[in-house]
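Engineer: My questions are about this predicted structure, shown below with the sequence.
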Amino acid sequence: MNNYLKYIKDDETIDDLQLKELQLIQKKDGFKFGIDAVLLSDFAQVKKKHEVMDLCTGTGIIPFLIYGKYNPKSVYGLEIQEEMVDMAKRSVKLNSLEEKVSFINEDLKNIEYLKKLKKFDVITVNPPYKLNNAGIINPNDKLAIARHEILCNLEDVIYAARILLKDNGRLFMIHRPERLADIFTIMRKYKIEPKRVKMIHPKIGKAPNIVLVEGQRDGGAYLKWDAPLYVYDESGKYTKEIDSIYWRE
C-alpha cells in the first residue's frame, strides 16, 4: 500500500473493488459508490469491441467496473465536478489503465462539446435521482449534486445520450421506479426506444426501489421485462443473485 500513497491525498482512501485487483480512490467522508453502480455494470451489455461512455461518472466507479467485467476497447467517463475527475484520473494511473480508461471534466449540457466527441456503442448513466424541488439545497454540496437534479436533470442526460450514441447504440440507466413514466416519455422524445426493464426489490414482498432500463437509439418498439432481482433473502442475507453479481460465487 505504501507505493499507492503517492496517488492519494490526506482526506482520501483507496478501496479494493475485488475485481481483477482494481482499486478506486474515494473520499474518506465523501460520496461512496454503492450497489447501484454494481447493478448497472452488471445490467449493461458490453462487448470487447465496444467503446463505452459513462455519464455523471463521479469518481469513475462504473468505468472501472465495466473495464474489469468486459474489457471493452475503451471506456470513458464524463463528470462536471473537477475534484471528482481529478480523483478518477489518479485512479487510472493507480491501476495503470491509461490506454483503456479516460475521464473528461465537462458539463453534459454542453451540447456543442458533445457533438465534437466520437460516437459510442454503449452509454451508461447513474444520474441524480431526486427532483430538485424539495427544500433548500446547497448547490456547492457535492453529495447533493450527486443525488439531486441540481446541475442536470433526466432530460439533459437522455439528450446527451442521444447525441453520443452510435446508430442503434444502447443506453443503460439505473433510476427509481417512480420516475419510470418520465424515463419512457423522454427516451421516446429523443428517439431512444425502451427495450428492457429490470426491477430491483429490497426483498420478497417489498415494492421495487430501483429500476434498470435499457434503450436503443432509433430502435423498434418492443419492450422486454427481465425477471425481478431481490437483494436480501428472508433471513436478511444477500441473495445468491446478488452474491453472483458481487463476484462472491
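Structural biologist: Arrived safely.

Engineer: alpha carbons only for contacts and neighbour counts from here, please
Structural biologist: Will do.

Engineer: hmm, who's touching the longest helix along the chain?
Structural biologist: In the chain, ranked by residue count with DSSP state H as the criterion, the top helix is helix 82-94. Counting by Cα atoms under 8 Å, 6 or more residues apart in numbering, the neighbours of helix 82-94 from elsewhere in the structure are 4, 7-8, 23-26, 58-60, 79, 98, 101-105.

Engineer: Contacts for stretch 47-59, please.
Structural biologist: Contacts made with stretch 47-59 from outside it, assessed by Cα under 8 Å, 6+ apart, are listed as 24-26, 62-63, 70-81, 84-85, 87-88, 108, 120-127, 146, 157.

Engineer: ranges for the helices of the chain?
Structural biologist: Listed in chain order, the helices of the chain (DSSP H) span residues 35-43, 61-70, 82-94, 111-116, 142-147, 154-164, 180-189, 240-245.

Engineer: Just the angle for the second one relative to helix 35-43, thanks.
Structural biologist: It refers to helix 61-70. Between helix 61-70 and helix 35-43, the angle formed by their directions is 40 degrees, by axes from the mean of the first three to the mean of the last three Cα atoms, to 10 degrees.

Engineer: what's the burial count for residue 129?
Structural biologist: Residue 129 is flanked by 16 other residues according to other Cα atoms under 10 Å.

Engineer: so how far is residue 82 from it?
Structural biologist: Here residue 129 is placed at a distance of 21 Å from residue 82 (Cα to Cα, to the nearest Å).

Engineer: Please apply the same query to residue 154.
Structural biologist: Using Cα to Cα, one gets 21 Å for the distance from residue 154 to residue 82.

Engineer: Neighbour count: the two, which is higher?
Structural biologist: Counted by other Cα under 10 Å, residue 154 and residue 82 do not tie: residue 154 has more neighbours, with 20 against 14.

Engineer: ok now do that one, which residues does it touch?
Structural biologist: Taking Cα under 8 Å, 6+ apart as the test, what residue 154 contacts is 127, 183, 186.

Engineer: Using JSON lines, lay out the helices of the chain together with distance to residue 12.
Structural biologist: Compiled in JSON lines, these are given as follows (distance: least, Cα to Cα, whole Å):
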{"stretch": "helix 35-43", "distance to residue 12": "20"}
{"stretch": "helix 61-70", "distance to residue 12": "15"}
{"stretch": "helix 82-94", "distance to residue 12": "9"}
{"stretch": "helix 111-116", "distance to residue 12": "31"}
{"stretch": "helix 142-147", "distance to residue 12": "15"}
{"stretch": "helix 154-164", "distance to residue 12": "29"}
{"stretch": "helix 180-189", "distance to residue 12": "35"}
{"stretch": "helix 240-245", "distance to residue 12": "27"}
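
Engineer: next, the one to line up against it:
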Amino acid sequence: MSEAPETNGFLLGGRVVYSQPRDGFRSGIEPVLLAAAVPARAQERVLEAGCGAGAALLCLAARLPGISGCGIERDPALAALAARNIAANGWAARLAILAGDITAPPIAGESFDHVCANPPWHDGAGTPSPHPSRRAAKIAAADLPARWVVALAARLRRRGSVTLILPAAQLGRALAAAAAAGLGAARVLPLWPRAGRPARLMLLQARKGATGGEQILPGLVLHDETGRFTDAAEAVLRHGAGLVLG
C-alpha cells in the first residue's frame, strides 16, 4: 500500500524541516505557539499528547536544544510521520514518538517535567469534516478533554507544568478539569487575532500541586491592521522566541 501524499516545508523560518499530510488534519500556528509556551529548561523532559506529525515537539527542540521529549499519537500513520520528521532534523537521540492513546498511554512509570497538548475540544455539534483525521483531531466526546487533562497530570512530576492551547469558548471547562486533576496557579494567555478583536484561542498553563486561582495575562496580538503578523507574533512563529506564562 502506498503512503498518503505529503507536503514538505519548514517551521520557525526554516530552522525546522517539517512534512505533513497533504490531506486531512494539517498544522496551523497552534503547535508553534504551544511549543513557545512550554517553560522547559535544559535537561528537562517534555511529553506531548496528540502530537500529530510532531510540529510542537520539533519547535520545542529547536528553541531549547538541551531538552528531551516524547510524543504520543494514536494515528499510526501520523506517529510514523512524526518519527520521520524527528530523524530528518537529526533529533532522534532526544525525541521519541509512541503510537497510542494518552488516556491509555503506552508508557508506564515515567514522569515528565512538562506536558502539553492541543486537545480535541469541539463537541461535534457543527458540520463535521469529511476527513477522519480532521474529525479525530478536533471533535471529542463530552468527557474526553477532561480525561486528557487527568492523563497528562498523571504523567507529571510535582510542580511540573501542563500547557494547553484551546478555543476560548472552552476555557471554563479546561480550568475546571485542571483543578479537578490537582493543577493550580493557572495562567491564561489570550491570543488576539487583531487588537480589539475577541480572542478565539487561549494558552492555559497550570502546575501540579500548586495553589492559587487563575490569572489572565495581557496576551499576544497575532495580526496588525493589514493582516500581517505583528512583530511580537513573528518573533515567536519565525524566530523561536518563547512565551512566558508564569
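Structural biologist: Received, thanks. Please read these numbers as outputs of a predicted model, since none were measured by experiment.

Engineer: which of the contacts of residue 154 of the first structure has the most neighbours?
Structural biologist: Counting neighbours by other Cα under 10 Å, residue 127 comes out on top of the contacts of residue 154 of the first structure with 22 neighbours.

Engineer: That one pairs with which position in the second structure?
Structural biologist: Structural alignment places residue 127 of the first structure opposite residue 119 in the second structure (criterion: TM-score structural alignment).

Engineer: who touches that match in this structure?
Structural biologist: For residue 119 of the second structure, the contacting residues are 49, 50, 137, 138, 145, 148, 164, 165, 166, taking Cα under 8 Å, 6+ apart as the criterion.

Engineer: ditto for residue 168 of the second structure
Structural biologist: If a contact means Cα under 8 Å, 6+ apart, then residue 168 of the second structure has 190, 199, 200, 201, 202 as its contacts.

Engineer: Now, of those, which are buried?
Structural biologist: The neighbour-count test (16 or more other Cα atoms under 10 Å) applied to those identifies 190, 199, 201, 202 as buried.

Engineer: which one in the first structure is aligned with the first one?
Structural biologist: Pointing back at residue 190 of the second structure there. Under the alignment (TM-score structural alignment), residue 190 of the second structure maps onto residue 199.

Engineer: what does the last one give?
Structural biologist: Counting by TM-score structural alignment, residue 202 of the second structure corresponds to residue 211 in the first structure.

Engineer: so where do the strands sit in the first structure?
Structural biologist: 12-16, 23-27, 51-55, 74-79, 101-105, 120-125, 165-175, 192-203, 210-217, 224-225, 229-232 (DSSP state E).

Engineer: Let me have those in TSV, adding distance to residue 92 of the first structure as columns.
Structural biologist: What follows is these, written out as TSV (distance: least, Cα to Cα, whole Å):
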stretch	distance to residue 92 of the first structure
strand 12-16	12
strand 23-27	9
strand 51-55	15
strand 74-79	11
strand 101-105	7
strand 120-125	19
strand 165-175	23
strand 192-203	31
strand 210-217	27
strand 224-225	36
strand 229-232	30
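
Engineer: Quick one: map residue 87 of the first structure onto the second structure.
Structural biologist: For residue 87 of the first structure, the equivalent position in the second structure is taken to be residue 81, counting by TM-score structural alignment.

Engineer: how close does that match sit to residue 152 of the second structure?
Structural biologist: If you go by Cα to Cα, the gap between residue 81 of the second structure and residue 152 of the second structure works out to 23 Å.

Engineer: More neighbours: which of the two?
Structural biologist: Neighbours around residue 81 of the second structure and residue 152, counted as other Cα under 10 Å, are more numerous at residue 152. The numbers are 27 against 21.

Engineer: Counterpart of the more buried one over in the first structure?
Structural biologist: Match for residue 152 of the second structure (TM-score structural alignment): residue 161.

Engineer: Number of residues surrounding the nearest residue to its match once chain neighbours are set aside?
Structural biologist: Counting by Cα to Cα, 6 or more residues apart in numbering, residue 161 of the first structure lies nearest to residue 123, which is 6.5 Å off, once chain neighbours are set aside. Summarising burial for residue 123 of the first structure: neighbours were counted as other Cα under 10 Å, giving 30.

Engineer: Repeat that for residue 172 of the second structure.
Structural biologist: Neighbour tally, residue 172 of the second structure, other Cα under 10 Å: 10.

Engineer: Just tell me what it corresponds to in the first structure.
Structural biologist: With the correspondence set by TM-score structural alignment, residue 172 of the second structure lines up against residue 181 in the first structure.

Engineer: Equivalent analysis for residue 10 of the second structure, please.
Structural biologist: Residue 10 of the second structure maps onto residue 16 of the first structure when the alignment is built from TM-score structural alignment.

Engineer: Do I have it right that its match meets residue 26?
Structural biologist: No - counting by Cα atoms under 8 Å, residue 16 of the first structure stays clear of residue 26, with 10.7 Å between them.

Engineer: who's more crowded, the two?
Structural biologist: Between residue 16 of the first structure and residue 26, counted using other Cα under 10 Å, the more crowded position is residue 26 (25 against 12).

Engineer: Now do the same contact list for the more buried one.
Structural biologist: With Cα under 8 Å, 6+ apart as the criterion, the residues that contact residue 26 of the first structure are 12, 13, 14, 15, 32, 59, 87.

Engineer: Then residue 14 of the second structure?
Structural biologist: Counting by Cα under 8 Å, 6+ apart, residue 14 of the second structure makes contact with residue 238.

Engineer: Wait, residue 60 of the first structure touches residue 75, no?
Structural biologist: No - counting by Cα under 8 Å, no contact exists between residue 60 of the first structure and residue 75, whose distance comes to 10.2 Å.

Engineer: higher neighbour count, these two?
Structural biologist: Between residue 60 of the first structure and residue 75, counted using other Cα under 10 Å, residue 60 has the larger neighbour count: 30 against 24.

Engineer: In contact with the more buried one: list those residues for me.
Structural biologist: Neighbouring residues of residue 60 of the first structure by Cα under 8 Å, 6+ apart: 24, 77, 85, 88, 103.

Engineer: Report the buried members of these.
Structural biologist: The neighbour-count test (16+ other Cα under 10 Å) marks 24, 77, 85, 88, 103 as buried among the contacts of residue 60 of the first structure.

Engineer: Identify, from the residues you listed, the entry nearest to residue 240 of the first structure.
Structural biologist: Top of the list for closeness to residue 240 of the first structure, among those and by Cα to Cα, is residue 24 at 25.5 Å.
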